[in-house]
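S.K.: quick one, fold the following:
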Amino acid sequence: MKLTRKQVLAKAKASDLESVKKLNCWGCNLTDISIFSQMANIEVLTLSVNSISSLSPLAGCLFLCELYLRRNKIPSLSELSHLRPLTRLRVLWLAENPCCGTDTSQYRLTVLRCLPRLQKLDNQVVTEDEIALALMEGEEVTTPLGSVQNQPSTNGLPDTETENDPLNYNMEETNKIREELGMKLLSRDKFLSLSSPSTRENKSSMKKTHILDAVLLLLKDLDEEELHIVHTATQNRLQCYTLEPETLIESLQTQKSADIQH
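M.R.: So this is what the prediction gives:
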């Protein structure tokens, strides 16, 4: 069953989709939730006990804080990649979906690695220790195959152009770094336009260029203390190329001791 505009407005008692902040669609036998691609301002969304299999329509709901998806038909944790842009998401209930599997511990670590900002998962509070462990032992969540083609193109560009657009790639790399640093994601209009690569052969070299651009863009947002952290990390990284193994180990041990003292 497809959730329609009329149904949404009736349930929310609203006159337009943009004004809907909370919506409860528990047990409505839904399979198609594409309507949410038009509801960027939704904050609390209850979709438990339905037949939903794809989360791609939620990728643009940037104000979403709470999302309830218990007992649906989400096949893989790769669907969580669509929730990565939702930096305000703090509560997620995903239990009793096929993607949860039988290893509940590993499932939880994988979800938290993908969405480290969560404060509550499946009605259980998330601890700092869990997040730290998840970043080390959780499995990496990849984007579902074909999801790029199935999503609407940006700025009116065809899907193939958007996928190969280096501006879009630059933004993806930048926001991935910013997400890992717990920083606010940048919008597309923050970036300068770049020409698309003409051949597949130069795509690898352009990727490195875009990553460097992303890092340089990040530096503009850092304060003195944060820049000092980056400086120290850069020095340690450079030592891997310039020092002998024995000297490197000694240097790292000295740095660790200094950190403990402070």
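
S.K.: contacts and neighbour counts: CA atoms only from here.
M.R.: Fine.

S.K.: and the helices in this structure?
M.R.: Counting by DSSP state H, the chain has these helices, from start to end: 5-12, 104-114, 128-137, 147-150, 159-164, 166-180, 203-219, 224-242, 245-261.

S.K.: please generate a structure for the following sequence too, so the two can be compared:
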Amino acid sequence: MKLTRKAVLSRAKASELGGVRKLNCWGSHLTDISICRELPNIEVITFSVNNISDLEPVSQCQHLTELYLRKNRIASLTELFHLKKLPRLRILWLSENPCCGSDLHRYRMTVLRNLPSLQKLDNQLVTEEELSHALLEGEEITAPPAKLDMDNCCQNATTESSATDFTVESENEFMNFSLEETNKIRQQLGMKPVPRDKFSSFTPRKVDGNRKNQNNILNAILLLLEELDSEGLEVICQTAGSKLQALQKELHEER
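M.R.: Next up, the predicted model:
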């Protein structure tokens, strides 16, 4: 899905692209963010939980200070080449992307070697000691990622694999929803964290198995629902209505 000019202006509540300072597109199924090239004054971008793989458009956002990209499809750390052009970037959330790999220490060292001005990476403060180690243990990225012909040779295999992994990750995330995870999402959305006593008020009585997982999802939805504007609530209503119709149809066919 392509992020359009209309969507940017609507979400940012701005009249022109040059006036956009903050943009929140969390969980919007985005793949194309080329519109970022037209956001010269953007300071905070939330693109977590999407399908983004190319960060080149972001390289034009010279005023960007915070960038949230958790749970996307960024395959290679060479995409950091585009972020090296952002002199004001101080906060980056890149975890749970394919580029992180299994060696998280190497991943963190490589990010910090190429972006030494970061103050926080993946919601963890960057220390002077880490920056020193990064010079020795991190890999320096000096060239942009090679562009493959994704429309031909390997699009189907990559897309199918990524989609499967993304679905599994999303299910696992919701199945283990906690106060910490809820507050991570709220932080990316620019919301205040939920106090523990308020979170507890949403916790239902103990149940087992699938019912417990459903309650975990419901907890998160209820906590975020009150923060949505009319546009967000409309999206929720439409999505819930479609889902309910599909379930009712399925039940009817089984009978």
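
S.K.: any idea what the TM-score is?
M.R.: The TM-score (TM-score structural alignment, normalised by the length of the second structure) is 0.57; 148 aligned residues with a Cα RMSD of 1.3 Å.

S.K.: picking up where we left off before, could the helices of the first structure go into a markdown table alongside distance to L83 of the first structure?
M.R.: Shown next, in a markdown table, are the helices of the first structure (distance: least, Cα to Cα, whole Å):
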| stretch | distance to L83 of the first structure |
| --- | --- |
| helix 5-12 | 21 |
| helix 104-114 | 9 |
| helix 128-137 | 17 |
| helix 147-150 | 13 |
| helix 159-164 | 19 |
| helix 166-180 | 12 |
| helix 203-219 | 21 |
| helix 224-242 | 27 |
| helix 245-261 | 35 |
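
S.K.: out of those helices, nearest to L62 of the first structure?
M.R.: helix 166-180 (13.9 Å; Cα to Cα).

S.K.: burial count for A220 of the second structure?
M.R.: Look at A220 of the second structure: counted by other Cα atoms under 10 Å, it has 21 neighbours.

S.K.: so it is in contact with T182, correct?
M.R.: Yes. Contact criterion Cα atoms under 8 Å: A220 of the second structure and T182 qualify, at 6.3 Å.

S.K.: could you tell me which residues touch both of these two?
M.R.: Counting by Cα atoms under 8 Å, 6 or more residues apart in numbering, A220 of the second structure and T182 have no common neighbour.

S.K.: rewinding a little: can you add distance to L47 of the first structure and mean neighbour count and give the helices of the first structure back as CSV?
M.R.: Formatted as CSV, the helices of the first structure follow (distance: least, Cα to Cα, whole Å; neighbours: other Cα atoms under 10 Å):
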stretch, distance to L47 of the first structure, mean neighbour count
helix 5-12, 12, 14
helix 104-114, 18, 20
helix 128-137, 26, 15
helix 147-150, 21, 13
helix 159-164, 29, 15
helix 166-180, 26, 19
helix 203-219, 36, 15
helix 224-242, 40, 12
helix 245-261, 46, 11
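
S.K.: mind listing what T143 of the first structure touches?
M.R.: Contacts of T143 of the first structure (Cα under 8 Å, 6+ apart): 78-79, 81-82.

S.K.: same deal with L219 of the first structure?
M.R.: L227 are the contacts of L219 of the first structure under Cα under 8 Å, 6+ apart.

S.K.: excluding chain neighbours, what is closest to the residue most central in space within the first structure?
M.R.: In the first structure, the residue lying closest to the centroid (Cα atoms, centre = their mean) is R84, at 1.8 Å. Among residues not flanking R84 of the first structure along the chain, L115 sits closest, at 6.4 Å (Cα to Cα, 6 or more residues apart in numbering).

S.K.: that neighbour: neighbour count?
M.R.: 25.

S.K.: quick one: what's aligned to it in the second structure?
M.R.: Matched by TM-score structural alignment, L115 of the first structure corresponds to L115 in the second structure.

S.K.: my guess is that match contacts K84, does it?
M.R.: Yes. The pair L115 of the second structure and K84 passes the contact test of Cα under 8 Å, sitting 6.2 Å apart.

S.K.: of the contacts of T143 of the first structure, which are reproduced in the second structure?
M.R.: Checked against the second structure using both residues aligned by TM-score structural alignment, their matches' Cα atoms under 8 Å, the contacts of T143 of the first structure keep these contacts: 78, 81.
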